[in-house]
Structures are given as structure tokens and as C-alpha cells.
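Q: Need a 3D model of the following:
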Amino acid sequence: MAVEGLRPVPGGDVCRAYQVRLADGRTVFGKTRPAAPAEFFAVEAAGLRRLAAAGGVPVPEVLGADDDVLVLEWVEPGPPTAPAAERLGRELAATHAAQAASYGADRDGWIGPLPLDNSPTVGWAEFYAARRVEPFLRRAVQDGAVGAEDARDVERALDRIAVLAGPPEPPATVHGDLWSGNVLWGADGRARLVDPAAHGGHRETDLAMLALFGAPLLDRVLAAYAEAAPLAPGWRGRVPLHQLHPLLVHAVLFGPAYGARAGAAARAALRG
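A: Okay, here's the model as predicted:
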């Protein structure tokens, strides 16, 4: 792909992102990361293809990936609208309906710059505790980002996770890092998913992540989702449990303020 021009665009804290004008007249999206780990972009490309294959929320087409760069279809951004939010809810339900073979994935990945262990497990509670919460809790405690009392409360929630997790559900195809910044609202009135940490997981995790930092028109998204695929009773009380992992990730990356929020989420989860 011969490049004629680059324009920096917002692209998160980990990578540098560009609108790229190619010599053949096409406009594409490119992202790079200095000294990226091996397969960093290959894993992201595989996650996008996995979400695309689920047939729910669309993702930008992967045009190329190697150790240095990921190249995607350019999607012209637009404002979030009520119809687009409702469509996102219905299509996210369809993404989740694509069942996974197990909780986890066939290769490890990343959430932001941090590695993720995706080794499969039989049940979601075991996967979430061992692969998501415990590793980041240990690191956050070591770094001083989670205090002793908050750490104890997170551990108490993990001790009861089999009960707190709610009714068993089959492993769903999930985005895995679905905060509002990873929803790309298109000028064509349709949302796309980007920057996935895709794996077989619990569908409530994606919805809880959308709520964590405030997604536009979230009530419309959730209502449309519930119409298409009703959630198990008590799901609202389980939101803090599903938010433990991203809060601990943020504690590792950004410090004690998020560690305190993780402790508060653990106590909320214990209250149900």
C-alpha cells in the first residue's frame, strides 16, 4: 500500500492513529505502536474478524496487519443517534448470540498495553476470577494502587463469585473491552466496534463495561438489547461484579483512585 498522506486522529493512549490517504485514492485507518509486542496487531485483527463473523455489530474491515501496523477500512465518524443506539443494542445481542466454544480464547491478548491470559476454563466464574480479576488485583496491590481493605473486599467477592455470578449462561462472543470509546458511531447512522479484546465470555460483561464510563444513549442501547435478548433476573445488581476487572486494569495503569472504585464495586457486588 503506497501512502500519499497521513493525518493524525484520536486513537487512544496506547497507539498512534492516522487517517491514511493511499496512492490509489483510497482513505484507510492505520494505527501503530512503537516497539509493539509480537502479534499485538495480529491479535487485534483476529478479534475484529471474530466479531465480524458473529454477524452482529459490524466492525471495520481488516485490510492488513503486521508487527508494526494495523490497517482498517476508514469509517467516517458521526454523532450518536437514538436509532443508531437502538440498532447497536439489537446487533450487540446478535454478537453475543454467537456462542463460543469455551470461556477464553485460543490465544492470549491485551487490554490496552497490558497482557491478558485467555486460557480457557469450563465455567465463567472460574475464568473471570482466575484470568481477569486476580492477576490485576495482585499487580495493583504490589504497585500500591489498591489498599488492603479494598483488596480484602475484592477477595471476598471472588470467594462468593459462584453465587454472585447469577444463573449459568453459555459462553458468548464478547468484545471484552467495550467502554464507550471503543464504539465508533458512523456518519451512516450505524455503530461499529473497535479495539476488541474478543473472547468467549459473559454477555453482561460488555454491557457493564458500556455503563462504566458512560456511553451515549445507554438507556436506548440497553432497552433494545433486552427486547432482543432478555437478561437474567438480577442483572443490574451484577453490574459492579463485571466492572471489577476494568477498574483494576485502570488501577494498574492510572493509580489508586481506580483502586478505591474497585473496592466500592466489590462491596456493591456483595450487596447484590
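
Q: going forward, measure contacts between C-alpha atoms and count neighbours the same way
A: Will do.

Q: Report the buried residues of the helix or strand hosting Tyr225.
A: In this structure, Tyr225 sits in helix 218-228 according to DSSP states H and E. Using 16 or more other C-alpha atoms under 10 Å as the test for burial, helix 218-228 gives Leu218, Arg220, Val221, Leu222, Ala223, Ala224, Tyr225.

Q: Residues touching that helix, excluding its own?
A: The contact list for helix 218-228, computed with C-alpha atoms under 8 Å, 6 or more residues apart in numbering, reads 82, 85-93, 207, 210-211.

Q: can you redo these as JSON lines with distance to Leu253, secondary structure and neighbour count?
A: Putting the contacts of helix 218-228 into JSON lines (distance: C-alpha to C-alpha, whole Å; DSSP: H, G, I helix; E, B strand; the rest coil; neighbours: other C-alpha atoms under 10 Å) gives the following:
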{"residue": "Ala82", "distance to Leu253": "33", "secondary structure": "helix", "neighbour count": "15"}
{"residue": "Ala85", "distance to Leu253": "30", "secondary structure": "helix", "neighbour count": "26"}
{"residue": "Glu86", "distance to Leu253": "33", "secondary structure": "helix", "neighbour count": "21"}
{"residue": "Arg87", "distance to Leu253": "33", "secondary structure": "helix", "neighbour count": "21"}
{"residue": "Leu88", "distance to Leu253": "29", "secondary structure": "helix", "neighbour count": "27"}
{"residue": "Gly89", "distance to Leu253": "30", "secondary structure": "helix", "neighbour count": "28"}
{"residue": "Arg90", "distance to Leu253": "33", "secondary structure": "helix", "neighbour count": "22"}
{"residue": "Glu91", "distance to Leu253": "31", "secondary structure": "helix", "neighbour count": "23"}
{"residue": "Leu92", "distance to Leu253": "28", "secondary structure": "helix", "neighbour count": "29"}
{"residue": "Ala93", "distance to Leu253": "30", "secondary structure": "helix", "neighbour count": "24"}
{"residue": "Leu207", "distance to Leu253": "22", "secondary structure": "helix", "neighbour count": "25"}
{"residue": "Leu210", "distance to Leu253": "19", "secondary structure": "helix", "neighbour count": "23"}
{"residue": "Ala211", "distance to Leu253": "20", "secondary structure": "helix", "neighbour count": "20"}
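
Q: Following up with a second sequence; could you model it the same way so I can compare the two?
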Amino acid sequence: MGSPVVEHPLSLSAALEHALKAASGIDFSGAEARPIGGGCIHRALEVRAAGRPYFLKLNGVGTLPMFEAEVDGLAALTACDAFRVPRALACGATDDEAFLLLEHLQLRPLASTEDGQRFARALVQLHHDTGEQFGWARDNFIGANPQINDLHDGWAQFFVNCRLLPQLQRARSAGYGGAVLREAEQLLERVPALFLDYRPRPSLLHGDLWNGNAAMDAEGRPAIFDPAVYRGDRDADLAMSELFGGFPTAFYAAYRAAWPPAEGYEQRKTLYNLYHVLNHLSLFGRAYLGQAERMIRALVFELRR
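A: Just a heads-up that it's a prediction; the model follows:
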């Protein structure tokens, strides 16, 4: 969870120490805190109190809903018991900042064939945790952007209404008009055609499964964190894992051996990853515009055939 600790000890404010103790029961008086790199939204600290390390996220008071949604997602993943998931120990806010206190895990990247196989088996188990509808009982966040999770009986309708439309509206509001939006309207009309012969189950998804949110713990158990959970097509997690790379080849081989994706996965992969590329366009700017346009055009072309 984060890059190696940077050697610059800090002190927590008295207000934060008090709030942490009130929320967790742990005395953080005089605790030693060290910044951890790797995150792009929140400040992250390793905090030692009473001889034990903890992982602490901090941000402005207005980000408390993000931390509350993360607690909810971690609880859902923990209940499935497929992965090692950090326990949320406290969540709240002082007058100046919101905080999320988590169990500190010793983690390393997936590297070996065995790592990939273990992670695949755990992901298959997670995806076999299914529900009755697509979506989630609450909205949450994908990166720093809100993620709408209104419950739907149909997957295609959910993905259009709760994934693509909100991102395209953000793109329009940011001034990204022209071809990307004109062709996106054609795409939205054609999305249901991808699911005429494919009926995915409402699987429990991590929701933001890139390699930075996946690891192995000190005992060699697969671990996941920073979730954006909802129930959806399991292929959406697989697709996200391919978007930025970093997972061992053995992971994909083991997953497909246990539960092969249905025909048409490559098209669905492009559709599902379009959501994340549009989200990156919203968060990080024009560098992702060309990629989004190419994905939309490719999907529209395939769906016209």
C-alpha cells in the first residue's frame, strides 16, 4: 500500500491524535508518522503507535465521503474472503481534515507464476460472489470522480446509464466536443447489441483493478485494496487489469483455465476500458482524448458490421 516509506518523520496534530483515539481506541499521542509515496489523491502516512504500524490516509474535510465509501468497499471484499484486505480501523474528520486509518500490510508486487495463479484463483472466487442486480447499495468513487451505482436489472442499461453517460457528460462539460461525443452517441445506442447473446451475472467486482491496487502479502496471499466496488460483469475487472498491464501472464492463463470468458470478450474489454479512459480524461486531461476517440470509433465500426 504505497511506495517505500520516505525517511522524514512527522508529528500528528493534537486534534488528529484525539480524533483517531476517539474513533479507534488506539492512543496516538506522540506517534511517529512518515510519508508514503505512490498515491495521487490522498496523503498517506505510516504511523507507529504503541510499537505497531498503521496506514493513515488524510485529505480535506470534504473528502470524507470518499473514505466512507472506501470503508464500505473494503468491508464487502473482506466478507467475500477471497483476498487479503486491509481492515478499516477508523474513519472520520477533524475540523481541518478527513482521515481513514487502516491496518498496515507488508505488501509486494505480483511477480512470479505462482503469484499470478494465486491471484487468479482469488479473483475467480470473488467473481463467484453474485447478487440479484447490477450496481451497488450506495454510490462510491472511481479515482476522485463520483461513481454512480444505481441498481439495474439489466447490465447493458446499467453500463450505459451509470458508467458511460456520466463520463461523457464530464467530457462535454470540460469542452471535449466534436467527434468523441458525436460518435459516442451512436455507441450508446448500439451497446445493447453486445449483450444479445451474453447475459453476465452480477458478480462482486473490485471495480478499479489495475496493478497498483493488487499485491501479495507477507504470507504470499493475494491482496487487494482501494476498491470501487459494485456488482457487474466480471469481464470488467479482467479488462481493467489489461489496460495498464503489470499482471503476470500466468494470472490470465489461470483465470481463463478456471472460468473462460465468453465469446466477444475483446469487444467488451474495449467497451469497459473506455469507461476508465474517459475517467482519466476527466481527471488528467487531454492526453487521454485521442485514446478515447480511437476506442469509440473502433466500437462503433464493429457494431455496424
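
Q: which residues of structure 2 does the very next helix or strand once past the helix holding Tyr225 of structure 1 align to?
A: Downstream of helix 218-228 of structure 1, the first helix or strand assigned by DSSP H and E is helix 235-254. Matched against structure 2 by TM-score structural alignment, helix 235-254 of structure 1 falls on residues 265-284.

Q: How about stretch 123-140 of structure 1?
A: Using TM-score structural alignment, stretch 123-140 of structure 1 pairs with 154-171 in structure 2.

Q: quick one, strands of the stretch 151-300 of structure 2?
A: Assigned by DSSP state E, counting those that start in this stretch, the stretch 151-300 of structure 2 shows strands spanning 203-205, 214-217, 222-224, 230-232.

Q: hang on, the earlier thing: end-to-end on the match of stretch 123-140 of structure 1?
A: Length of stretch 154-171 of structure 2, first residue to last, C-alpha to C-alpha, to the nearest Å: 25 Å.

Q: In structure 2, what sits opposite Trp110 of structure 1 in the alignment?
A: Per TM-score structural alignment, Trp110 of structure 1 is aligned with Phe141.

Q: So its match sits against Asn149, correct?
A: No. When contacts are counted by C-alpha atoms under 8 Å, Phe141 of structure 2 is not listed as touching Asn149 (9.7 Å).

Q: Now do the buried residues in the match of stretch 123-140 of structure 1.
A: Using 16+ other C-alpha under 10 Å as the burial criterion, the residues of stretch 154-171 of structure 2 that qualify are 154-156, 158-168, 170-171.

Q: Could you list the residues in contact with it?
A: Taking C-alpha under 8 Å, 6+ apart as the rule, stretch 154-171 of structure 2 contacts 133-135, 147-152, 177, 181, 184, 188, 191-192, 195, 200, 232-233, 275, 278-279, 281-282.

Q: measure the counterpart of Leu207 of structure 1 in structure 2 to Gly73 of structure 2 for me?
A: In structure 2, the residue matched to Leu207 of structure 1 (TM-score structural alignment) is Leu238. Separation of Leu238 of structure 2 from Gly73 of structure 2 (C-alpha to C-alpha): 18 Å.

Q: Same check on Asn213 of structure 2?
A: Between Asn213 of structure 2 and Gly73 of structure 2 the computed distance is 13 Å (C-alpha to C-alpha).

Q: Please list all residues in contact with Gly104 of structure 1.
A: By C-alpha under 8 Å, 6+ apart, the contact set of Gly104 of structure 1 is Asn118, Ser119, Pro120, Thr121, Phe127, His199, Gly200, Gly201.
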